[in-house]
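[1] turn this into a structure:
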Amino acid sequence: MPDSPSVPGPETNLKNTVLSTAAGLTQPLAPLKNICAHLNAFHTYADSPGHAVETDHYCAHLSNSVRQCLLYDSAEPNARLIGIEYMITPDLYCGLDAEERKLWHSHVFEVKSGMLAMPKPATVPEVAWEFAEKKEMEEVVGLYGKVFHLWDTRDALPLGLPRLMTSFTEASQVDESVWRERDERMGIDRERKVEGRKGIEEPSLHADADAAWKGNIAAIVEHCLMSKEKGL
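    Next up, the predicted model:
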């Protein structure tokens, strides 16, 4: 992915490296060990959609209906934690109030277009991984996601307030050169993914989802914040 600003401060010293290693060997770190999937896709800012932010998702199941994902700017050991995403099933989504539903996005385009990918470990055969990835896509295609980024990857530090993000819902919204660079770097054959996912059934989407592409999302966010403050 394109170079990001360097994080300020000296590199991690031996003391911190030893402490981190010791903690990893002795502390349970149970929530992190519940992570069961690594996904890669692009997000964009809900209040000004367009700029594509490549995001590596590390996701865990809280139940059969709810997932939570830690979001990083890469899959490298020193990747920056830039956000969080929650994913829920359609039945839970439909139970939310109308204004809340507008903060959530769909995953249909990400899945069907090949944008959403499970990076393949080098040691796993391609055919076996394609089967596993397709099974994961069959699950994700119907989920609704709510995502906040805490760190704009163009900044050296996490500045300002968290930003509500959304997904892309059609190819014309995405900078093709950014998408193509990701595919080439990760060895992704987009056409092969599209062909392999043709059999994945497209769910009917709720009209309130993907509101960022339909109107003034900033007003929606403000309304939800005010309602929260008033205890509504």
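[2] only C-alpha atoms from now on, for both contacts and neighbour counts.
    Fine.
[3] max-length strand in this protein?
    The longest strand of the chain (DSSP state E) is strand 35-45.
[4] quick one: buried residues of that one?
    Under the neighbour-count criterion of 16 or more other Cα atoms under 10 Å, strand 35-45 has 35, 38, 39, 40, 41, 42, 43, 44, 45 buried.
[5] so what secondary structure elements neighbour the helix or strand following that strand?
    Per DSSP states H and E, the first helix or strand lying C-terminal to strand 35-45 is strand 53-61. Packing partners of strand 53-61 (3 or more Cα pairs under 8 Å, 6 or more residues apart in numbering; DSSP states H and E): strand 35-45, strand 66-72.
[6] rerun at 10 Å
    With contacts taken as 3 or more Cα pairs under 10 Å, 6 or more residues apart in numbering; DSSP states H and E, strand 53-61 sits against helix 30-33, strand 35-45, strand 66-72, strand 81-88, helix 176-186.
[7] please provide the structure for the following sequence as well, for comparison with the first:
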Amino acid sequence: MEGKNISTHPEIPGEKTKTGTALVETATAAIQGFGPINKIHQHLCAFHFYGHDMSRQVEAHHFCAHQNEEMRQCLIYDSPNKDARLIGLEYIVSENLFMTLPDDEKRMWHSHEYEVKSGVLFMPGIPGAIQRQDLDKVAKTYGKVIHFWQVDKGDDLPLGIPQVMMALTRDGQLFGVSFENERGNRKYMTGPEHGIHPMANAGGKGIKTVLRETDCKPVDSVPRVFV
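    Sure thing, here's the model as predicted:
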């Protein structure tokens, strides 16, 4: 990767972890299972921008697990370090699954073709030839990203409303970072079979999550799921 890390890494307020807490964590880690976490098999790095403000760009480290061949889910951190902040998540689906979504839903998903072919999306530490075997598949997918922690603003805690994030779709959108070395190696890759859907990437417009007060359904009106 060429360029610089354009995300920030704020200090989290609060008391340092005590020895007693660390001992309990060691004990529980030895006894409990962490199936969903242990299923993570891949580290992807890319950049997201807020759906309503392209100038706010965040480096996003994805730690992903396949649910099946057509869907993977990723935890997103602001760095690959052990003290990284969990700032969001992304769901990645095949073109086939994306096409089953309602049109209103499609607007919240972004394409990956440009990210992959430009070199912006990559696997840190993995040789290019191995990366390209999987990224050729990723180029044909769509992703839905929600960020909870606005680290680009320097927030030391996850404040505000979770926001839909978008991905880069053309040259000139990313500030201060170049990936030209890898771009040439990925020229052969192709995007979705039917082309990028016009409703994806917010339909070419801005998209923002807002908070609206509404009535809360009483308990009696909610179907009982558990007996």
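[8] with distance to residue 208 of the first structure added, can I get the helices and strands packed on strand 53-61 of the first structure in a markdown table?
    Converted to a markdown table, these look like this (distance: least, Cα to Cα, whole Å):
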| stretch | distance to residue 208 of the first structure |
| --- | --- |
| helix 30-33 | 32 |
| strand 35-45 | 17 |
| strand 66-72 | 19 |
| strand 81-88 | 15 |
| helix 176-186 | 27 |
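[9] run through the helices of the second structure in chain order.
    19-31, 35-38, 95-98, 103-106, 113-118, 128-138, 180-183 (DSSP state H).
[10] what about the ones you listed, which gets the closest to residue 154 of the second structure?
    Minimum separation from residue 154 of the second structure across the helices of the second structure (Cα to Cα) falls at helix 113-118, 25.6 Å.
[11] mind checking how far the most centrally placed residue in the first structure is from residue 200 of the first structure?
    Nearest to the geometric centre of the first structure sits residue 57, at 5.0 Å (Cα atoms, centre = their mean). Counting by Cα to Cα, to the nearest Å, the separation of residue 57 of the first structure from residue 200 of the first structure is 21 Å.
[12] equivalent range in the first structure for stretch 33-43 of the second structure?
    Per the alignment by TM-score structural alignment, stretch 33-43 of the second structure matches residues 28-38 in the first structure.
[13] ok, now stretch 16-23 of the second structure?
    Counting by TM-score structural alignment, stretch 16-23 of the second structure sits on residues 11-18 of the first structure.
[14] now do the matching stretch: distance to the chain's middle.
    From the chain centre to the centre of stretch 11-18 of the first structure is a distance of 30 Å (Cα atoms, centre = their mean, to the nearest Å).
[15] trace residue 79 of the second structure over to the first structure, please.
    The alignment partner of residue 79 of the second structure in the first structure, by TM-score structural alignment, is residue 74.
[16] surely that match is in contact with residue 56?
    Yes: with contact defined as Cα atoms under 10 Å, residue 74 of the first structure counts as touching residue 56 (5.8 Å).
[17] now the common contact residues for those two.
    Shared contacts of residue 74 of the first structure and residue 56, defined by Cα atoms under 10 Å, 6 or more residues apart in numbering, comprise 40, 81, 82.
[18] and these, which is closest to residue 134 of the first structure?
    residue 40 (14.1 Å).
[19] pretty sure the closest one sits against residue 54.
    Yes: using Cα under 10 Å, residue 40 of the first structure makes contact with residue 54 at a distance of 7.3 Å.
[20] joint contacts of these two?
    Overlap of the contact sets of residue 40 of the first structure and residue 54 (by Cα under 10 Å, 6+ apart) consists of 71, 72, 73, 74, 182.
[21] flag every buried residue along stretch 42-60 of the first structure.
    Result for stretch 42-60 of the first structure [16+ other Cα under 10 Å]: buried residues 42-47, 49-50, 52-60.
[22] can you give me the end-to-end span of it?
    The straight-line separation of the ends of stretch 42-60 of the first structure (Cα to Cα) is 19 Å.
[23] lovely, talk soon.
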